[in-house]
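Chemist: Generate a structure from the sequence data that follows.
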Amino acid sequence: MTLPASLLLVLQVTRPCFTKHSFETFCHLVAGMAAQTGRRTVTGMLTGAGLSRLWPHRRAHAFFSEASWDPDQLGLRLARAVVEALLPADAPILAVVDDTLLHRVGRKVFGALWAHDGSGRGKDKLGFGNTWVICAVVVRLPFLAKPVAVPVAARLWRGKATASRTDLALEMVHDLAALFPGRTLHVTGDAAYHSGKVADLPPSVTFTTRLPRNAALSAPTPPKTNKRGRPRKKGRALGSLTAIAQTATWRLAVVERYGRMEFVWITERECLWYGAFKDLPVRLVLIRDLNSTRPYDLALISTDLVSPADDLIERYGTRWPIESIFEHMRQDLGVGQARNRTRRAVERTVPFGLAVYTIVVLWYAAHGHHPADIADRRARQPWYATKATPAFSDMVIKLRRTIIAARHIHNPAGQPGPDEIAAVIRAWEAAAA
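Modeler: Predicted coordinates:
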């Protein structure tokens, strides 16, 4: 089958991760996942690639359960491609960590357990399935108004059988820091991500997270007194966050949060969060909305002692695009629909789907974007009257059309006939439906 040359150019960055045979399978399954409009099971990817009658189904299943390739290595190759293609040279790298639950059914599914499900129903918000800790790099594309996150690594959390979700996230951060030893790496996550192991991160890595309301903070470590006894590791207790906010000096600032410029009140101070970060010096930043009557609305804690507090607030605000990954990977790519159960297959299928997500963004940024895409979308769906920038679904549809066109037009140098043009148009309409 014919794959678009532009897609093959993007896929070439992953070539060292595979053998010749498995790379061919990988390329076609990537195209099949992007081109498929139905369920993205393993056989669904094969059907989307147009190979369900040409390849044995075992070839696709064996790629996940038996083939020799490492999803961590694949993610790092894509991370390098993202940083080199979508970030300015020597600019700091912003990474976001979070976790999501992909529902599964069956007692024999590897790693499936009851865990917190943020989108779950009921008071407890529990769901049964595989919990994935995901690390994404935040980039700004010239044709988008808001930053976007692209996944570069994922680890399966298995409860007590594995490390904590924070530890898994920090392992991926260590891998990113080793991949870019000369770059500053800013990491952010929600309130669930804090650990004493943050102190073991390289000096080029900073960590920013939301502070729980019941956090016990203290003043920085006092100087040694040269008296007998063990020196104090932390200063006096600072009290509750409400008490700190009531006695603090506030200043008005303009920051970008969630794609909007907002006026907020800010106060900051250096301190210790000994219960989580031990004696690691950190910075507390309290934020209060302009017309808020509460002592504070958001508390951030960061190991970055250099950047302005305004930058820390904006940095934490760019954590939100990872939530868009969770939405689009399910709705537009069908990540998590594969029904495999064995350990290697389960540990590889979701990282493969996230790699396809990153490949779609890389392809669209390098080869797929055209200003006429928005006009075409408005013409087909006129209710999007205010749509001004492409969404991830538009990127997938554009790649799907390109893949279909490459199948129908076997000789790109020749002029397609009327039958070929009509067939491509019908295929585009079916793909966009």
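Chemist: going forward, measure contacts between C-alpha atoms and count neighbours the same way
Modeler: OK.
Chemist: Would you state the helices of the stretch 251-400 of the chain in chain order?
Modeler: Assigned by DSSP state H, counting those that start in this stretch, the helices in the stretch 251-400 of the chain fall at 274-277, 309-317, 321-331, 343-363, 372-380, 392-408.
Chemist: which stretch among these comes nearest residue 430?
Modeler: Nearest to residue 430 among these is helix 392-408; the distance by CA to CA comes to 9.9 Å.
Chemist: Which elements pack onto the very next helix or strand once past the closest one?
Modeler: Helices and strands here follow DSSP states H and E; after helix 392-408, the next one along the chain is helix 418-432. In terms of contacts (3 or more CA pairs under 8 Å, 6 or more residues apart in numbering; DSSP states H and E), helix 418-432 is packed against helix 392-408.
Chemist: To check against the first, give me the structure of this:
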Amino acid sequence: MSTFQCVSTFQRLLLNFLPCFTQPSGESFLALATAWALAVGPRTVTNLVRTIGRSASKSHDAYQYFFSGAVWAMDEMWRILFNLILSSRLLARDAVIELAGDDTLVHHTGRRIFGAGIFRDAVRSTKKRVAYAFGHNWVILCVIVPIPFCPNVFVSLPVCARLRPKPPKIKGRRKQKAGATKTTVELLAEMAALVASWAPERRFRLVGDGAYASLAAQLPENMTLISRLRKDAALYAPPPTPRRKKPGRPRRKGKRLPTPVQRAKSSRLSWKKTELVLYGERVVRLLHSYQAYWYQVCPNEPIQIVIVRDPEGKHEDEFFFSTDLALSAKAVVEGYGHRWSQEVTHRQAKQQMGIDDPQARLQPAVERQAPFCLLILSLVKLWYLTVGHRSDELLAWRDAWYRHKEGVPFTDMLAALRFGSWRLWFSRGSGLAPQHSKILRPLLRALARA
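Modeler: Sure thing, here's the model as predicted:
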């Protein structure tokens, strides 16, 4: 008998995506999506078919074809997921939608894999040594949502992803033709514009690290940016008001200002002692903010710059900027801190959801399987934040050494979905007596964490 059953609340989330497929492809989607969430072991198509078990109504090749040849659009599925997040009431209707964008390396091995190459591995790199690895470079855009039952704790839900393939190698050198391969910044700008078009009446705030600071002048009108500022950034005062009857064109730049590092060393600065919530902890920092022009990044509009200093001197000064001049210095720093939830999401995709497990080599399958994994990851989080956390069984999930933490690990979210689904199978399809099902509950709980 197959163990392939899922809780009805998660199944209803999957049914929202059926308009993206034909009837045969829709059946494959429901089976593969449920198997991806419930599978124990690598998320290869072969292991997913094993998870489906006797419930599989198609051959192994048919499920492979779903990724490599079936007609469906990943962007349409991202749009439906984004609308599900907005309709879940995790975000207030008038609230600014926070987005986080970054790229990550998904390791792979093998020859002739589309888009694979040697990229910088940010996880293993240090300040003194840069590490490289072979794999796919994915640019991911996430929506940052608060956990409703955990104050000051945020999670990231991927809502779009793009593959940045390695440029082809020609005569021993890598040459990138114009428009052939987009950069990570261009891909993130493309995804940000796409997501903003799904809700043109809403306001967005994109958070990215210093590598994406150049997006300041490339975003839609309803989107602002928070990012890191270069320590040696060339900053200028506003251009002076042009005088009448003076020959020549008016000045485009104002007076050159000190770099952020030079300004931070000044003894004349006025610092504001502020209590911040960073990475789930309350800390005290000294903040200094001012406005300037950074023509290399945002030539037409001024930016708000925030210098952060540790009053105890344990951490170096940090520099941030925002294109939203109405945003307070505290909101800029805390908003950038929300970006860490995306780094956690990257780790969850690799360690718990098996984003690097598929062995696809052809372009259609490569461009679909990793985003498909991120889609299921978002759905598991969305299910838990809206429905799954209400189960009484979850009170026993928290280990004694984790009960002081306010957040909920993704492993507990995934385990809750598995436990509820497997318990449903034992209660309905196994034919076991109720007392026997109760005895097996500790075993199911242990397997759900595997």
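Chemist: Point out the most buried one among the helices of the stretch 251-400 of structure 1.
Modeler: Of the helices of the stretch 251-400 of structure 1, the one with the most neighbours on average (mean count of other CA atoms under 10 Å) is helix 343-363, at a mean of 22.
Chemist: and residue 152 of structure 1, what does it touch?
Modeler: For residue 152 of structure 1, the contact set (CA atoms under 8 Å, 6 or more residues apart in numbering) comprises 75, 76, 78, 79, 134, 135, 136, 137, 354, 355, 358.
Chemist: Counterpart of residue 117 of structure 2 over in structure 1?
Modeler: Applying TM-score structural alignment, one finds that residue 117 of structure 2 aligns to residue 113 in structure 1.
Chemist: How about residue 293 of structure 2?
Modeler: Aligned counterpart of residue 293 of structure 2 in structure 1: residue 272 (TM-score structural alignment).
Chemist: Likewise for residue 72 of structure 2?
Modeler: Checking TM-score structural alignment: residue 72 of structure 2 goes with residue 69.
Chemist: how close does that match get to residue 177 of structure 1?
Modeler: Remark: distance between residue 69 of structure 1 and residue 177 of structure 1 (CA to CA, to the nearest Å) = 22 Å.
Chemist: Now for the contacts of residue 152 of structure 1: which two are most distant?
Modeler: Spanning the widest gap among those are 78 and 134, at 14.1 Å by CA to CA.
Chemist: For residue 49 of structure 1, which non-adjacent residue is closest in space?
Modeler: Take residue 49 of structure 1 and drop its neighbours on the chain: the residue closest to it by CA to CA, 6 or more residues apart in numbering is residue 32, 3.7 Å away.
Chemist: The counterpart of the one you found in structure 2: what's it in contact with?
Modeler: Residue 32 of structure 1 maps onto residue 35 in structure 2, with residues paired by TM-score structural alignment. Residues in contact with residue 35 of structure 2, defined by CA under 8 Å, 6+ apart, are 4, 48, 49, 51, 52.
Chemist: Of those, which ones are shared with structure 1?
Modeler: Mapping the contacts of residue 35 of structure 2 onto structure 1 (both residues aligned by TM-score structural alignment, their matches' CA atoms under 8 Å) leaves 48, 49, 51, 52 still in contact.
Chemist: which one of those residues is nearest residue 187 of structure 2?
Modeler: Nearest to residue 187 of structure 2, judged by CA to CA, of these is residue 48 at 30.5 Å.
Chemist: Apart from its neighbours in sequence, what residue is nearest residue 297 of structure 2?
Modeler: Nearest residue to residue 297 of structure 2, sequence neighbours excluded (CA to CA, 6+ apart): residue 214, at 5.0 Å.
Chemist: can you check residue 125 of structure 2 too?
Modeler: The nearest residue in space to residue 125 of structure 2 (CA to CA, 6+ apart) is residue 131, at 4.8 Å.
Chemist: Can you give me the neighbour number for the one you found?
Modeler: Residues near residue 131 of structure 2, counting by other CA atoms under 10 Å, number 13.
Chemist: picking that back up, which element is the residue nearest to residue 49 of structure 1 on?
Modeler: Applying DSSP H and E as the criterion places residue 32 of structure 1 in helix 20-35.
Chemist: how big's the offset between that helix and structure 2?
Modeler: With mean CA distance after the TM-score superposition for structure 1, helix 20-35 of structure 1 departs from structure 2 by a mean of 1.4 Å once superposed.
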